[in-house]
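K.L.:
Predicted model, plus sequence, below.
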Amino acid sequence: MKSFKALVVRESNGTVNYQIENQVNESMLDHGEVLIRVNYSSVNYKDMLAVQKNGGVIRNYPMIPGIDLSGVVEESTDSRYVKGQSVLVTGYTMGMSHTGGFSEYARVPSSWVVPLPKNLTLKDAMIYGTAGLTAALSINALEKNGMDPKQEQSILITGATGGVGSIALQILSKIGYKDITALVRKEKQIEVAKKLGATRVILLDDFKFDKKPLNKQTFHFILDTVGGDLISSLIPYVFYQGSVSVCGNAAGIKLDTTVLPFILRGINLLGIDSVNISHEDRMTIWGKLSEEWKITDTTLVNQITFEELSNTFDLLKEGRHLGRTIVKI
């Protein structure tokens, strides 16, 4: 194989730097049964952390980041995958301890590979990426715990114009939920959230948090994407036997609450992991995303090139990033 282009993160004397390198060769790619010619990747919060010093994502250097990719099989020693087949990969340790998707080529274990669903394009797959998978897993978990579009229920989405939140908002609106509140940080996000399907939008600064262990029952279900003090403050507002899904930590990793919402109201706290879920569960969720939950035609998405990755990382770091950003490889 000729040399190819990739974004490479290197560490030297305690300093972490990244740049596009045009002469990467196959020997830099980690092990795996399937070699993929990458068509698209996507940019996630974890990808931004991967290029930071002490970001807590990359385990060893040098590393090609990118936790998502879609592309075409170039070579495979696993008979389930053949040259020319369209596939996608998200999660596991890709872009962390295993070379990832910000590259023209990637090699991965065959157990990580998902055949591209028939109703999705390679671009669609990355419009979703890890963010879409996480949003769908969150909705799936909440519905297993009683969230139902046929019921009169109030649903709150935090970080509603971000990657996970914007997709969750669109899916919920599409499948028939009528009372969806979006919680956003900035005024310019209000109209965005409404266009994505929110029936009501609350500015974070306008929400009057009361630090009581239990507060007025306001939301039946919360789909949280940011974690930290925000979700800690919102848990006391959940209805009896309501549920909260938690999938992000942009606002911090600490959860400061009491046991009272759980033992007096029977509230469920549902942890959402999209990294290590089983292949069977992945296939189920990707099936939903390609059929009844498909929203790629209306998703807030920005397509960039390799050279624009740095600016997107800055937007994510500063909390100014909206929707989804995909990288055309």
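P.N.:
Great, that's in hand. Numbering: from 1, shown residues only.
K.L.:
When you work out contacts or count neighbours from here on, use the C-alpha atoms and nothing else.
P.N.:
Noted.
K.L.:
what number of residues lie near R59?
P.N.:
Counted with other C-alpha atoms under 10 Å, residues neighbouring R59 total 14.
K.L.:
Hmm, M96 and it touching each other?
P.N.:
Yes - the pair formed by R59 and M96 meets the contact definition of C-alpha atoms under 8 Å, at 6.0 Å.
K.L.:
For the stretch 201-329 of the chain, which segments count as helices?
P.N.:
Counting by DSSP state H, counting those that start in this stretch, one finds helices in the stretch 201-329 of the chain at the ranges 228-234, 260-264, 279-290, 309-317.
K.L.:
one more structure, for comparison:
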Amino acid sequence: MDTFKAMRLEDVNGQLVFGLQNITLNDLSQGDVIIKVLYSSLNYKDMLAIQPKGGVIRHYPMIPGIDLAGTVVSSKSDAFEIGQKVLVTGYEMGMSHTGGFSEYARVPKEWVVPLPQELSPEQAMVYGTAGLTAMLSIFALENAGLFEKKEARVLVTGASGGVGSIALALLKERGYSNVTALVRKDYQEALVSRLGAQQVIRPEDLFVKEKPLLLKEQYDFVLDTVGGDVASHLIPQLAYGGAISLCGNAGGIGLQTTVLPFILRGVNVLGIDSVNISHQDRLAAWAELAQYQMALDTLQTDTIGLEEVPKHLEMLKTGSHLGRTIVRLTD
């Protein structure tokens, strides 16, 4: 472990340089647990992290990667044993704390989650932050009334992306039979249909030229991964007593609406955070995710090496990325 490989982001004379380097433990942030990283994964936030003014990285140099799964090689905490399989997602990892695009990572003990017995490290990263976010979104919608309504009209936006595709697979496995997927392009339709969408719509089916204060009640529940104008147009289309969960901002951070959907239809907006949730809630979500092997089998996944990360993050940026991309750190 004298030296090992990592994808490092540096500010060189005002220009961001992202590339493969040989580093040492001294280049890692401080923590109680050192993990040999077996797998990481790509997320929208990782793409933002390597952009100038992306709003993710706090200082340079930095190793991005908000997800990792691997084995403990050193621990100052009695809670973890050498050789134990673990995972880490969220917190400040890959932002102000060196992250998962590295053969080794060092993190605080409070961030570490024991790998559920039913999952391999690779499967855990097929889920990653995207799967955790999808599960938390479903939990929130179920608590808002979805659980008792298996035939409720459910819409998933950004349905071919990481969170959306996992959400479709999980909703199918949990018995929901009236799920619609919102996608942007023709080639995405086959994927979302295979994952469990009974109907597929496009943005032009959602947006209307005029902007009445309330629209026809189209959906009982919406799992939104996009934000911006998409979420703004969906809130007035929620049915009485419905709810929309918000977990992403690929479509923008603005939200334009009125109070009318809330005071005339009693709808609810549910904010989803997968970064700083409690350890207890994190454990519960991962325990639930581990029960859905069938969902894992239906997801579209690609596995790449560390050196291929920049190319695939660019695909995320341009919108040509489908499903989940897993980064394998071992040969």
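P.N.:
Now that the structure is in, tell me what you want to look at. These numbers come from a predicted model, not from an experiment.
K.L.:
CSV for the helices of the stretch 201-329 of structure 1, including distance to T299 of structure 1?
P.N.:
Converted to CSV, those look like this (distance: least, C-alpha to C-alpha, whole Å):
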stretch, distance to T299 of structure 1
helix 228-234, 25
helix 260-264, 35
helix 279-290, 13
helix 309-317, 17
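K.L.:
Out of these, which is the most enclosed?
P.N.:
When these are scored by mean count of other C-alpha atoms under 10 Å, the highest mean neighbour count falls to helix 228-234 (a mean of 19).
K.L.:
Mean per-residue distance, that helix versus structure 2.
P.N.:
Compared with structure 2 after fitting, helix 228-234 of structure 1 deviates on average by 0.7 Å (mean C-alpha distance after the TM-score superposition for structure 1).
K.L.:
Show me what that helix is in contact with.
P.N.:
The set of residues that contact helix 228-234 of structure 1 without belonging to it, under C-alpha atoms under 8 Å, 6 or more residues apart in numbering, is 209-211, 224, 249-257.
K.L.:
Of those residues - the most surrounded one?
P.N.:
When neighbours are counted by other C-alpha under 10 Å, D224 leads the contacts of helix 228-234 of structure 1 with 27 neighbours.
K.L.:
Give me the buried positions along the biggest helix by length in structure 1.
P.N.:
Within structure 1, and with DSSP state H defining each element, the longest helix by residue count is helix 122-144. For helix 122-144 of structure 1, burial by neighbour count (16 or more other C-alpha atoms under 10 Å) applies to 122-139, 141-142.
K.L.:
and the residue nearest to the spatial centre of structure 2, what does it touch?
P.N.:
Closest to where the C-alpha atoms of structure 2 average out (C-alpha atoms, centre = their mean) is A130, at 2.2 Å. For A130 of structure 2, the set of contacting residues under the criterion of C-alpha under 8 Å, 6+ apart consists of N43, G162, V163, I166.
K.L.:
go on, V179 of structure 2?
P.N.:
Residues in contact with V179 of structure 2 (C-alpha under 8 Å, 6+ apart) are R153, V154, L155, V156, L168, L171, G196, A197, Q198, Q199.
K.L.:
Relative to structure 1, what is the average displacement of the host helix or strand of the fifth one?
P.N.:
Read that as L168 of structure 2. Under the assignment given by DSSP states H and E, the secondary-structure element containing L168 of structure 2 is helix 162-173. Once the two are superposed, helix 162-173 of structure 2 sits an average of 0.3 Å from its aligned residues in structure 1 (mean C-alpha distance after the TM-score superposition for structure 1).
K.L.:
quick one: that helix to helix 279-289, angle?
P.N.:
Using axes from the mean of the first three to the mean of the last three C-alpha atoms, to 10 degrees, the inter-axis angle of helix 162-173 of structure 2 relative to helix 279-289 is 60 degrees.
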